[in-house]
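[1] sequence and predicted structure below; questions after.
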Amino acid sequence: MGEGMKRDSQGGEKDEEKKEEKKQSGDEKEKQKVEEKEKQLVEEKEKQKVEEKERKKEEEKEKQKEE
């Protein structure tokens, strides 16, 4: 760690490394956000399918009652 501190006090390199690290972690976060959104979309679609089936079952029951 002492090595890094020396470089930091001199300026230059250390800052560049930090910027690079931040950029990478930013990319990772973006990727995670995108993956989360996609997962949520898939879950939403699944939910909708299930709800659609439930509704159709209910409608079938209603029709049978009426007949």
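    Nice, thanks for sending it over. Just so you know, these numbers come straight off a predicted model, no measurement behind them. Numbering: from 1, shown residues only.

[2] every contact and neighbour count from this point should use C-alpha atoms.
    Noted.

[3] so how far is the helix or strand containing E59 off the chain centroid?
    Using DSSP states H and E, E59 sits in helix 13-66. Relative to its chain's centre, helix 13-66 lies at 7 Å (CA atoms, centre = their mean, to the nearest Å).

[4] next up, a structure to set beside the first:
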Amino acid sequence: MIQKGETLFDLSSLGATVTGLFLRRPNRFVAVAEVGGREVRVHVADTGRLEEILTPGRPLLLLNN
């Protein structure tokens, strides 16, 4: 059981991240997001449908590799 204040997972261990907004998903491997006022193509690691999660305007946390 996770105790109050305990970290479940340290996101900084993944590397640099940026925030963005989901715009659309042209195919199962690519999404288009707005990052810093620009549209950028991003890789989608989970190839499932995710229709209930990836909705336009949804905030994203993206790895900046």
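    Alright, I've got the coordinates. Since the structure is predicted, the reported quantities are computational estimates derived from the model, not experimental observations.

[5] TM-score for the pair, please.
    Once the chains are laid over each other, their TM-score by TM-score structural alignment, normalised by the length of the second structure reads 0.18; 18 aligned residues with a CA RMSD of 2.3 Å.

[6] and the helix holding E59 of the first structure, what does it pack against?
    If contacts are counted by 3 or more CA pairs under 8 Å, 6 or more residues apart in numbering; DSSP states H and E, helix 13-66 of the first structure sits against helix 2-10.

[7] what's the helix it packs on in contact with?
    Contacting residues not belonging to helix 2-10 of the first structure are listed as 13-15 [CA atoms under 8 Å, 6 or more residues apart in numbering].

[8] among those residues, name the buried ones.
    Among these, those classed as buried by 16 or more other CA atoms under 10 Å are K14.

[9] now the helix holding E59 of the first structure and helix 2-10, what's the angle there?
    Here the directions of helix 13-66 of the first structure and helix 2-10 differ by 100 degrees (axes from the mean of the first three to the mean of the last three CA atoms, to 10 degrees).

[10] name the helices or strands packed onto the strand ranked longest in the second structure?
    Across the second structure, the longest stretch assigned as strand under DSSP state E is strand 17-24. Strand 17-24 of the second structure sits against strand 30-35, strand 59-63, with contacts defined as 3+ CA pairs under 8 Å, 6+ apart.

[11] buried set for it?
    Of all the residues in strand 17-24 of the second structure, those buried under the rule 16+ other CA under 10 Å are 20-24.

[12] can you list the helices and strands packed on strand 17-24 of the second structure in JSON lines and add mean neighbour count and distance to H43 of the second structure?
    Listed next are these as JSON lines, based on neighbours: other CA atoms under 10 Å; distance: least, CA to CA, whole Å:
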{"stretch": "strand 30-35", "mean neighbour count": "19", "distance to H43 of the second structure": "5"}
{"stretch": "strand 59-63", "mean neighbour count": "15", "distance to H43 of the second structure": "9"}
